[in-house]
Every structure is written in C-alpha cells, then in structure tokens.
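Visitor: quick one: sequence plus predicted model below, questions after.
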Amino acid sequence: MGRTRKGRDISGWLVVDKPAGPTSTAVVNKVRWALEAKKAGHAGTLDPEATGVLAIALGEATKTVPYITDALKAYEFTVRLGVSTNTDDAEGEVLKTSDLRPDDEAIKEALAGFIGDIEQVPPQFSAVKIDGERAYKRARDGEEMEIAARPLFVESLLLIDRPDADHVTLEMVCGKGGYVRSIARDLGAVLGCYGHVRELRRIWSGPFDAGDGLTIAQIEEMARTPELDTHLLPLEQGLVDLPEVKATAEGAVKLRNGNPGMVIAHDVEYGDECWASFDGVAVAVGRFKSGELHPNRVFNT
C-alpha cells in the first residue's frame, strides 16, 4: 500500500527570485516546506549558479506546468570571451584560450545567426539523457559524448552591454529547451575567440517576472505563516497563453468528471486547445469541438 504524502492541499504559483548556489529542486523543497504543501514542482530548471525567476507550482497548479515550460523566456547573461571551459560556464576547467577580442560590430553580426529556428547542441554537462543516463554523470567521469542537436526558437538576441574587452552582456528571448551555455560556447566559436557564461539570470518566464519573486530569505521569514499564502498566485496564471472558454453549470459538472462538457466560446476554432472556467475558477484544459470542451486535464478545485 502506497504511503500517503502529508501536507496541505494548497494550489497556486509562488514566484521565487532564485539566488546563485542552490539547485532548482532544493528551492522547490524549501517552498514546499515553507507552505507545508503536499505537492510542488517547478516550471523550467535553472543551473545552480544561475539566478532569477523560478516559478513554483503547488497542488493543482502542477497540471499547468507544461504551458509555462513551453512559453517564451528571457535571459540576461554575461559571456567571458577568450576562454572555453568543459562545462561552458565559469565553474568548469579551462580547455582553450585566445587573445582575440572581437569588436562590438563583429559580435552583433554574429548574433544575427542565432535568431529564429536554430539547432543547438546541449552542453556535455547537462541533464539530457544519453542511453538512459544523464550526460553530466558521464562527463564527470571524463567521458566525451556526441550529443545530438536539438531545435530551439530564439525570438531575439541582443548585445546590451560591453563592460570591458573580455566580457559582453546579452539578452535573449527564446522558447523551450534553450541552453544559454551553448549560446555562449557557440558564439565564441563563430567569433573564433572561444567563450563561456560568466553570469546568468532569467528575468522572466511566461507570465512570471523575477522582479515579482520572493527571495529565499523572505520565504524563510514568512515560512508556515498565513502571510506567505498571500503571495500565492492563482493556478490560472499558468494558463494565460491559452484561450479561455466559459463552462455552463452542467458542462462544469461533466468536465470535472473528465467528460466532454458544454462551453460558451468566442474566437475559438474547432480543435483549439483552451481552458474552461466556471464562476472564475479553472475547471479543465482540453480541445474545443462543436460547442464542447473535450478535457485532457481536470482541476480538482
């Protein structure tokens, strides 16, 4: 018989401004402890040394995580020119160096080649699986692997600062699955000078902004008090990129039971994915077909 997980049945989103150091999983565990929540997860991993927005889903909001994972995200990061490392960031061992330092115009010209639908090879030290094992585990053992390129959509990639000849600060807006470390590595290769990420911050992810996030210190200070609950955002925040339809009273009952239910829809076409609400509360996500929503996710709210 399975063990029952203890905790509160609490649903919603808590936005954290993650500091450098802890893993994303450690932050989730901290939030779950602070809110005494039964269930929690995050929408998009940040490397331990990265900072910025980490959106934590609680309870029923975990069902909306894929929609935040798929949403556009923005990163601000500093690339150290002239040095490549085995991790593609400042934590790794130096592999190669170069005295070449491209000027701003050369960098801007190179950045244009990273915009749009591109192919990107994840870093050797990454969580991608190679024959069922995480790449970083093999890399720690000194194994060098061939990792297949993956598609990535980059909406924009801009040079926003040049602190000195050795460093360039960039801002990137991209889709799901982007590795900023790979961008730094590949930019250095295109420029012929090598490069790695020195600092990385996710400034927003879908509807969530780092500026609205709580620090770990704030979470610890408010832990297990009603004050922390006031910072929760509704689970519907995870659905803002989907069109909303209104369920009828009878339709809401059917949808909550996992069956197609009648909805009132405007500007939604047959087969569109959307979410249904009743009295302002999310009921289900599914496909709109002939006046009904056919659910694939149901919210027990």
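Guide: Good, I have the coordinates.
Visitor: for the rest of this, base every contact and every neighbour count on C-alpha atoms.
Guide: Will do.
Visitor: give me the longest strand you can find in the protein.
Guide: The residue-count maximum for a strand in the chain (DSSP state E) belongs to strand 150-164.
Visitor: how many other residues sit next to Glu91?
Guide: 13 (other Cα atoms under 10 Å).
Visitor: which residues touch it?
Guide: Contacts for Glu91 (Cα atoms under 8 Å, 6 or more residues apart in numbering) come out as none.
Visitor: that older thread, residues making contact with the helix or strand just after the longest strand of the chain?
Guide: Moving toward the C-terminus from strand 150-164, the next helix or strand (DSSP states H and E) is strand 167-174. The contact list for strand 167-174 (Cα under 8 Å, 6+ apart) reads 72-81, 152-163.
Visitor: what angle do strand 150-164 and strand 167-174 make with each other?
Guide: Using axes from the mean of the first three to the mean of the last three Cα atoms, to 10 degrees, one finds that strand 167-174 and strand 150-164 are set 150 degrees apart in direction.
Visitor: show me where the stretch 101-250 of the chain has helices.
Guide: Taking DSSP state H, counting those that start in this stretch to define them, one finds helices in the stretch 101-250 of the chain at 104-111, 135-140, 180-191, 216-222, 226-229, 249-256.
Visitor: would you list those in TSV and tack on mean neighbour count and distance to Ala284?
Guide: Output for these, formatted as TSV (neighbours: other Cα atoms under 10 Å; distance: least, Cα to Cα, whole Å):
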stretch	mean neighbour count	distance to Ala284
helix 104-111	14	41
helix 135-140	17	36
helix 180-191	21	34
helix 216-222	14	30
helix 226-229	14	24
helix 249-256	19	6
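Visitor: could you dump these into CSV with distance to Ala55 added?
Guide: CSV is the format used below for the helices of the stretch 101-250 of the chain (distance: least, Cα to Cα, whole Å):
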stretch, distance to Ala55
helix 104-111, 29
helix 135-140, 24
helix 180-191, 18
helix 216-222, 13
helix 226-229, 15
helix 249-256, 26
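Visitor: any idea which of the ones you listed gets closest to Ala34?
Guide: Nearest to Ala34 among the helices of the stretch 101-250 of the chain is helix 216-222 (6.8 Å), distances taken as Cα to Cα.
Visitor: so what's the gap between the closest one and the chain middle?
Guide: 22 Å (Cα atoms, centre = their mean, to the nearest Å).
Visitor: one more structure, for comparison:
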Amino acid sequence: MNPMPNREMVESAAVGSFVVPVYKPRGITSTHVVRALKRAGGFARIGHGGTLDPLAEGVLPILVGPATRMTEHLHAGSKTYLAAVLFGATSATCDLGGEIVDSGSSIPAPWRVRDALRLFRGPIIQTPPRYSAVRVGGRRAYSRARAGENVDVPARSVTIHRLRAIEFAYWNSREMASTGRLAGLGGRGRLVAALEVVCGTGTYIRALARDLGRSVGSGAVLVGLLRSRVGPFAAASAVPLAQAESLARAGQLADIGHSPDEVALHIPALLLGADSARGFVHGAFAPVAETAGPRRVYAADGRFLGIGEVEADNLLRPRRVLAPAAEIGQ
C-alpha cells in the first residue's frame, strides 16, 4: 500500500504547471479565453479542458505549461450542466445561435417530457449538431455547414450518467421576446424545462435538447446552458475571466492555480523511490508490486511526476511525464 503524497510538496513542485478554473461568460468562445490569458501572461503552452459553446457559460478549466498534458484526463471525467430547453421550436444549430422556427406542433405537458428523459439516460447513440466542432472529412462540421454544404455528421456513443427535470415553466410572448431571439414565434406560450445533466465526454447538450424535443413530437431548442462542474472544478469557485487576465498580467495566475494532479484524483497514487523516479521521468519502465491500471506517480518527496500505466507484467510504463528530468534526484 502506498501513502498519499504530501499536498504542500506537490503544489510547490507545480509552479509553471497548473490548472485554473475560469468562469467563461456568454458571448465568447473557449478559444477566446485561452488567447486572452496567453496574451496577458505570455504563456508558451496553454489550453482548455473542454469546449463551451459561445452561448454557454460556466467553468472552463485552463491548463498552463506541462499541465496541458493532463487534458485527456479532464475530458475523461464527467461534466455537469444546467440546461434550459424550450419546446415547440427548432433551429439548425439546436440553440439560439440559428434561426428559430415554430415547429407548429402542440406543446407537450411536463409529465410527457419527464417521462421521455428515461430514453436518454445511460449509454446512448447521439448525432452531434451540424454546427459543431466535430471533424467531418478533415474539416470542422460548422465550417462545412456555414459554406452551405450538406453535412452528414456521424453518430457516436455517449453516456449520460444523470438526467433530471428540476422545474418547468411557461414563457409567454413577452418573456420570449426578452431573449432577443424568440420574438418571432408568435403569441402562444412555450414550455421550458430546466434540466440537470451529468454526462461523459463528447456529449452535446444542444443535441440532447433537439432529440428530447423530437421524442415528444414538438421539437425543442436549447435556450440556456451553464456548465456547473468539470471533474473536480466547480463554477461556484471559478475565477472570473477579467480577474484571471489581471493576475496573468501581474505574473500571479499560478498563485491561485491547482496542481495538475488534481485533474486525476480518481486514479490511484503510486510513490517511487529515487532510482525509479529518475528512470520514470526519462521514460524507463520500473518494476512495481501493483495491479494493472493507471497510476498518478510521485517521487518520494511528494513531487508529482506524471501518469503511468502498470502493465500485466508488473512494470510501470510512463504515459504522461510532467516533471522536468533535471529536477528529479536533486
């Protein structure tokens, strides 16, 4: 059995390699957030841990330095969303980003929507929207769609761990007009469902809204989306973008950063002796008395080295090395 690493030691070793949960506001892209912080802090390596659509808001984990190698582990974790879905309308983008069209169908009762949610729990087959970042024939689907091409986006398997209706409301014409996009839907009211969605990687909440609308025969569009959690990072504790930019310009963004190993706390930890730690950061295998599977790997002094994989032959194979080789063994 391996003891857990000392958190203070881990954090002190993470300077220049860290994760900051930033609150992305509506109206900008996830790439905009990355570029703004890259410009403000002059970071050579920076990325985000999962795209949020321009019309969505919420937590966007920003990874800096070698921590960018942990992106796949953020993607592998679950994400939690609060979604507002309006029934009785459709859109090419499945949200307010496209032209909103009255479906002409009757508005479903709340119980029908609640009952239909069971169809979308667990592993499901989902087709991403035509206006999405999925690559089709080497190009983004949204680029092809905007060019007027008929885009056939392939369906794929995704997992929805939890899906529930929090509340229902009816929007009248005045409330719809206040969105700036729904004024043309006419005088009849529309049912809006507030949903909580906990899902795995690759899930499009816009597509979920579209398919839920189809399942009740009315059509539906996503009219609001907040990502409240990505892995261990919550929107409630995310840093506003303006504050993050200010800290980056002052060279202080790392001061509020999280150690990159926090991205993978669901993976068991493994501490290595000095010789094995030096070998790990140079790509060498190490014999370990461990069952097969991934490991968060640490030096004996608590420094986070990266992610390894214990093979069936009890050898630890380096997968993602984050620690500079020159620092190990000093």
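Guide: Nice, I can see it. Keep in mind that this is a model prediction, so the values were computed, not measured.
Visitor: quick check: TM-score for this pair?
Guide: The TM-score (TM-score structural alignment, normalised by the length of structure 1) is 0.91; 289 aligned residues with a Cα RMSD of 1.7 Å.
Visitor: which residues are contacting the longest strand of structure 1?
Guide: The contact list for strand 150-164 of structure 1 (Cα under 8 Å, 6+ apart) reads 104, 107-108, 111-112, 114-122, 168-178.
Visitor: now the angle between helix 104-111 and that strand, please.
Guide: Counting by the same axes, to 10 degrees, strand 150-164 of structure 1 lies at 170 degrees to helix 104-111.
Visitor: quick one: distance of strand 150-164 of structure 1 to the chain centre.
Guide: Chain-centre distance of strand 150-164 of structure 1: 17 Å, with Cα atoms, centre = their mean.
Visitor: so that strand versus helix 180-191, what angle?
Guide: Between strand 150-164 of structure 1 and helix 180-191, the angle comes out at 70 degrees (the same axes, to 10 degrees).
Visitor: what residue in structure 2 is paired with Ile107 of structure 1?
Guide: Alignment note (TM-score structural alignment): Ile107 of structure 1 maps to Val113 of structure 2.
Visitor: if I pick that match, what's in contact with it?
Guide: Listed by Cα under 8 Å, 6+ apart, the contact partners of Val113 of structure 2 are Leu212, Val216.
Visitor: repeat that for 7 Å
Guide: With contacts defined as Cα atoms under 7 Å, 6 or more residues apart in numbering, the neighbours of Val113 of structure 2 are Val216.
Visitor: cool, Ser98 of structure 1 as well?
Guide: Contacts here follow Cα under 7 Å, 6+ apart; on that basis Ser98 of structure 1 touches Gly82, Val83, Cys193, Tyr194.
Visitor: about what we covered before: out of the contacts of strand 150-164 of structure 1, which are buried?
Guide: Taking 16 or more other Cα atoms under 10 Å as the criterion, what is buried in the contacts of strand 150-164 of structure 1 is 107, 111, 114-115, 120-122, 168-178.
Visitor: and Ala133 of structure 2, how many neighbours does it have?
Guide: Ala133 of structure 2 has 15 neighbours, counted by other Cα under 10 Å.
Visitor: look up how far Pro54 of structure 2 lies from the closest residue in space to it that isn't next to it in sequence.
Guide: Nearest non-adjacent residue to Ala133 of structure 2, counting by Cα to Cα, 6 or more residues apart in numbering: Arg140, 5.1 Å away. Relative to Pro54 of structure 2, Arg140 of structure 2 is positioned 16 Å away (Cα to Cα, to the nearest Å).
Visitor: just Ala264 of structure 2 next, same as before
Guide: Noted for Ala264 of structure 2: a distance of 27 Å to Pro54 of structure 2, by Cα to Cα.
Visitor: and if you look at Gly65 of structure 2?
Guide: Counting by Cα to Cα, the gap from Gly65 of structure 2 to Pro54 of structure 2 is 25 Å.
Visitor: same check, this time on Ala145 of structure 2
Guide: Noted for Ala145 of structure 2: a distance of 17 Å to Pro54 of structure 2, by Cα to Cα.
Visitor: thinking again about what came up before, show me which of Gly65 and Pro54 of structure 2 is the more surrounded one.
Guide: Per other Cα under 10 Å, whichever of Gly65 of structure 2 and Pro54 has more neighbours is Gly65, with 19 against 16.
Visitor: report the contact partners of the more buried one.
Guide: Each residue near Gly65 of structure 2 by Cα under 7 Å, 6+ apart is listed here: Gly16, Ser17, Arg45, Ile46.
Visitor: in ChimeraX, how would I select just the buried ones from the residues you listed?
Guide: Buried residues among the contacts of Gly65 of structure 2 (16+ other Cα under 10 Å), as a ChimeraX selection:
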select :16,17,46
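Visitor: which one of the contacts of Gly65 of structure 2 is nearest to Pro232 of structure 2?
Guide: Lowest distance from Pro232 of structure 2 to the contacts of Gly65 of structure 2 (Cα to Cα) belongs to Ser17, with 17.3 Å.
Visitor: any idea how far Cys199 of structure 2 is from the closest one?
Guide: Taking Cα to Cα, one finds Ser17 of structure 2 at 28 Å from Cys199 of structure 2.
Visitor: over to Arg135 of structure 2?
Guide: Distance, Arg135 of structure 2 to Cys199 of structure 2, by Cα to Cα: 21 Å.
Visitor: ok so, going back, turn the contacts of Gly65 of structure 2 into a markdown table, columns for secondary structure.
Guide: Shown next, in a markdown table, are those (DSSP: H, G, I helix; E, B strand; the rest coil):
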| residue | secondary structure |
| --- | --- |
| Gly16 | coil |
| Ser17 | coil |
| Arg45 | coil |
| Ile46 | strand |
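Visitor: how much space separates the corresponding residue of structure 1 for the residue nearest to Ala133 of structure 2 from Val168 of structure 1?
Guide: In structure 1, the residue paired with Arg140 of structure 2 is Arg134, using TM-score structural alignment. According to Cα to Cα, Arg134 of structure 1 and Val168 of structure 1 sit 31 Å apart.
Visitor: again with Ala184 of structure 1
Guide: In terms of Cα to Cα, Ala184 of structure 1 sits 10 Å off from Val168 of structure 1.
Visitor: list the residues that contact both of the two?
Guide: Joint contacts of Ala184 of structure 1 and Val168 (Cα under 7 Å, 6+ apart) are Val79.
Visitor: trace Leu247 of structure 2 over to structure 1, please.
Guide: Using TM-score structural alignment, Leu247 of structure 2 lines up with Met222 in structure 1.
Visitor: its match and Leu228 touch, don't they?
Guide: Yes. Distance between Met222 of structure 1 and Leu228: 5.3 Å, which falls inside the contact criterion (Cα atoms under 7 Å).
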